[in-house]
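A.B. asks: Fold the following.
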Amino acid sequence: MRGNQPAAGRPASQAATPAERLRSLLVAARSLSLQTPGHQADLVGRHHVAYGRLVVELPAVSCMARHLRHAGEVVTIVEVTDLAPVPIRDRVRARATLGGWLTAAPPNGRDGSQHGGEGERDAGDESTELTAVFELATAELRTSGSITSIAPEAFAAARPDPLAQSEADLLCHLADHHPETVERLAMLITPHRRAGARRIRPLALDRFGIALRVEHSDHDSDVRLDFPAPVENPDRLTEAVGALLAGCPGPAASHADRDRPAR
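C.D. replies: Next up, the predicted model:
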């Protein structure tokens, strides 16, 4: 469904590239799933991206770590789900599937380390965790009804959104401690989209704007409100929201992302 056109004199909505969204998803995600031939692992707090590559820490005693030590390199599928941090219906915002190869990081190699010392772990030492590097071959990002392929070169060159790591805390703080601000933001949505809404909740946040979930009894709408200028860091968010509310007094500032039946 087409959204409302931007107000006269305002630029078209800006958005992160698919590669940037994927990098941001991996930064924000607390967990991911790894699948290798004959093995599967759900890792919590054991991944990061360094030098454009996904790096994971496998428990030394896990079957996957032992298999990787023996094989040296294994075909791997990585799956990540992006969930809205604020309680709403249908919290899944995006899913990503990455295909490639998992290899043990070389001792003293930079590929396995984003922080000092991690790259110095010996891949053959079973007394420590095994640092493994994922070599990306294919990537797909699935959002509301669309699937986008992302080239490895684009992923490596992209940078995560500056708000990605803080997004969950910022949205929960907004929803729990500043409901009046959410109400004021909701007033920027065109009246016909918010008419009859059961509630309106913060859904997503990035440097370009904030998205709200408009819940009706039989369907939901996601509506995005663009900041006047991109936010450089979390400390500038309050200023950006204030500018949005001050500079966009009418509902023409919003545009719809999607409508969908309630689940």
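A.B. asks: only C-alpha atoms for contact and neighbour calcs from this point on.
C.D. replies: Noted.
A.B. asks: which stretches of the stretch 151-263 of the chain form strands?
C.D. replies: 199-206, 209-215, 219-226, 254-261 (DSSP state E, counting those that start in this stretch).
A.B. asks: Residue 103: which of those strands is closest?
C.D. replies: With Cα to Cα as the measure, strand 199-206 is the member of the strands of the stretch 151-263 of the chain nearest residue 103 (32.6 Å).
A.B. asks: Here is a second sequence; please produce its structure as well for comparison:
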Amino acid sequence: MQPSSAEVARTLAAGRLPGTAQVAYRPGPHQVRHATDPSGRVLLLVSIVSDLAAALRPTRASRGTALVLDVRDLPPAAGAPPLGRVWISGWPEPLTGVEARQAAVDFAEVVPTGDLLDVGRGCTLYRFEPAEIRLERAGTVRQIELAEYAAAEPDPLHERERDLLADLTDHHGPEITAFLRRQLGDLVPPDGADEPPPRVVRLDRYGMVVSLGGRGTRCRARLAFPRPLAGQAELAELLHPVLCRRRHQPQRPDQEWPVASSPDQVWSDR
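C.D. replies: A predicted model of the protein is given here:
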């Protein structure tokens, strides 16, 4: 089980990663503060004295201006595979009144910032329905169906992924290594080996990606969770028997995390 391309696109576009905007036939690109509302529509928070505001100002010959939002993933840990890069195009329109207030609430749900209080004075909120969505992953670009994108949800662990990975590495390293050895067998080097211990380098609602081996022998494996997770609380519940195994000795080993004994995927970094 893995995130679909539409889910990855929604996760990248959500607003928690930096993005740039290119306005058609205008200089650029521009750094932009963005978010998506619950329907996946793109919201742009733009200062009225910025170059982006000037670029978005419609001309007499055109009622609207096309824009492409470009967002790249930032891997949360060394050795982590990137989710990819998404381009979302559309025709942004400035919001006023009730629409601007609701958009500010939607924006704050993802990216709380004090500048939202200045909407209508020093800042303008723009919104657009995606007209085209392209996702690049592992050198391949594919177009995402608009209906699939609208129906998908951003990954609920993405916002805290970096902190969660750091916590597993810094505070639960031995427990995670022992768990991965039970799950992955000979793929995990024995204690005392010259190779570094395995590390969890990505987390999403469907599973985890593990980095194994050292320089020249590094590979990655993906382990699936028994069910898609709704958020951090369910992740903590799932990992509790793994991280507190001594308290769960009466349980059979296959009860700590009911996944298949072999990983979903194993691939080499070479």
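A.B. asks: TM-score of the superposition?
C.D. replies: After superposition, the two chains reach a TM-score (TM-score structural alignment, normalised by the length of structure 1) of 0.77; 241 aligned residues with a Cα RMSD of 3.1 Å.
A.B. asks: mind checking which of the strands of the stretch 151-263 of structure 1 is nearest residue 157 of structure 1?
C.D. replies: Comparing the strands of the stretch 151-263 of structure 1 by Cα to Cα, strand 199-206 comes nearest, at 18.7 Å.
A.B. asks: Off-centre distance for that closest one?
C.D. replies: 14 Å (Cα atoms, centre = their mean, to the nearest Å).
A.B. asks: Likewise for stretch 17-27 of structure 2?
C.D. replies: Per Cα atoms, centre = their mean, the displacement of stretch 17-27 of structure 2 from the mean C-alpha position of its chain is 20 Å.
A.B. asks: and what of stretch 209-222 of structure 2?
C.D. replies: On Cα atoms, centre = their mean, the centre of stretch 209-222 of structure 2 falls 21 Å from the chain's centre.
A.B. asks: For it, list every residue counted as buried.
C.D. replies: 209-213, 218-222 (16 or more other Cα atoms under 10 Å).
A.B. asks: of the residues you listed, closest to residue 16 of structure 2?
C.D. replies: Distances from residue 16 of structure 2 to these, taken by Cα to Cα, are shortest for residue 209, at 20.8 Å.
A.B. asks: Looking for the alignment partner of the closest one in structure 1.
C.D. replies: Aligned counterpart of residue 209 of structure 2 in structure 1: residue 211 (TM-score structural alignment).
A.B. asks: now the strands of the stretch 151-263 of structure 1 in TSV, with distance to residue 93 of structure 1?
C.D. replies: Shown next, in TSV, are those (distance: least, Cα to Cα, whole Å):
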stretch	distance to residue 93 of structure 1
strand 199-206	9
strand 209-215	11
strand 219-226	10
strand 254-261	12
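A.B. asks: Could you point out which of those sits nearest residue 178 of structure 1?
C.D. replies: Between these, strand 199-206 lies closest to residue 178 of structure 1; by Cα to Cα that is 10.9 Å.
A.B. asks: what angle sits between that closest one and strand 209-215?
C.D. replies: Here strand 199-206 of structure 1 runs at an angle of 150 degrees relative to strand 209-215 (axes from the mean of the first three to the mean of the last three Cα atoms, to 10 degrees).
A.B. asks: Can you name every helix or strand that strand 199-206 of structure 1 contacts?
C.D. replies: Judged by 3 or more Cα pairs under 8 Å, 6 or more residues apart in numbering; DSSP states H and E, strand 199-206 of structure 1 is in contact with helix 167-177, helix 179-186, strand 209-215.
A.B. asks: And the shortest one against structure 2, how far off on average?
C.D. replies: Taken over the aligned residues, the distance from strand 209-215 of structure 1 to structure 2 averages 1.9 Å (mean Cα distance after the TM-score superposition for structure 1).
A.B. asks: coming back round to it: figure out which of the helices and strands packed on strand 199-206 of structure 1 is closest to residue 71 of structure 1.
C.D. replies: That would be helix 167-177 among those, by Cα to Cα, at 38.0 Å.
A.B. asks: Residue 109 of structure 1: which of the strands of the stretch 151-263 of structure 1 is closest?
C.D. replies: strand 199-206 (32.9 Å).
A.B. asks: closest to residue 119 of structure 2 among the buried residues of stretch 209-222 of structure 2?
C.D. replies: When the buried residues of stretch 209-222 of structure 2 are compared against residue 119 of structure 2 (criterion: Cα to Cα), the nearest one is residue 209, at 40.7 Å.
A.B. asks: Excluding sequence neighbours, find me the nearest residue to the aligned residue in structure 1 for residue 143 of structure 2.
C.D. replies: Correspondence of residue 143 of structure 2 to structure 1, assessed by TM-score structural alignment: residue 149. Of all residues not flanking residue 149 of structure 1 in the chain, residue 140 sits nearest, at 4.6 Å (Cα to Cα, 6 or more residues apart in numbering).
A.B. asks: SS state for the counterpart of that neighbour in structure 2?
C.D. replies: Correspondence of residue 140 of structure 1 to structure 2, assessed by TM-score structural alignment: residue 134. Three-state call for residue 134 of structure 2 (DSSP: H, G, I helix; E, B strand; the rest coil): strand.
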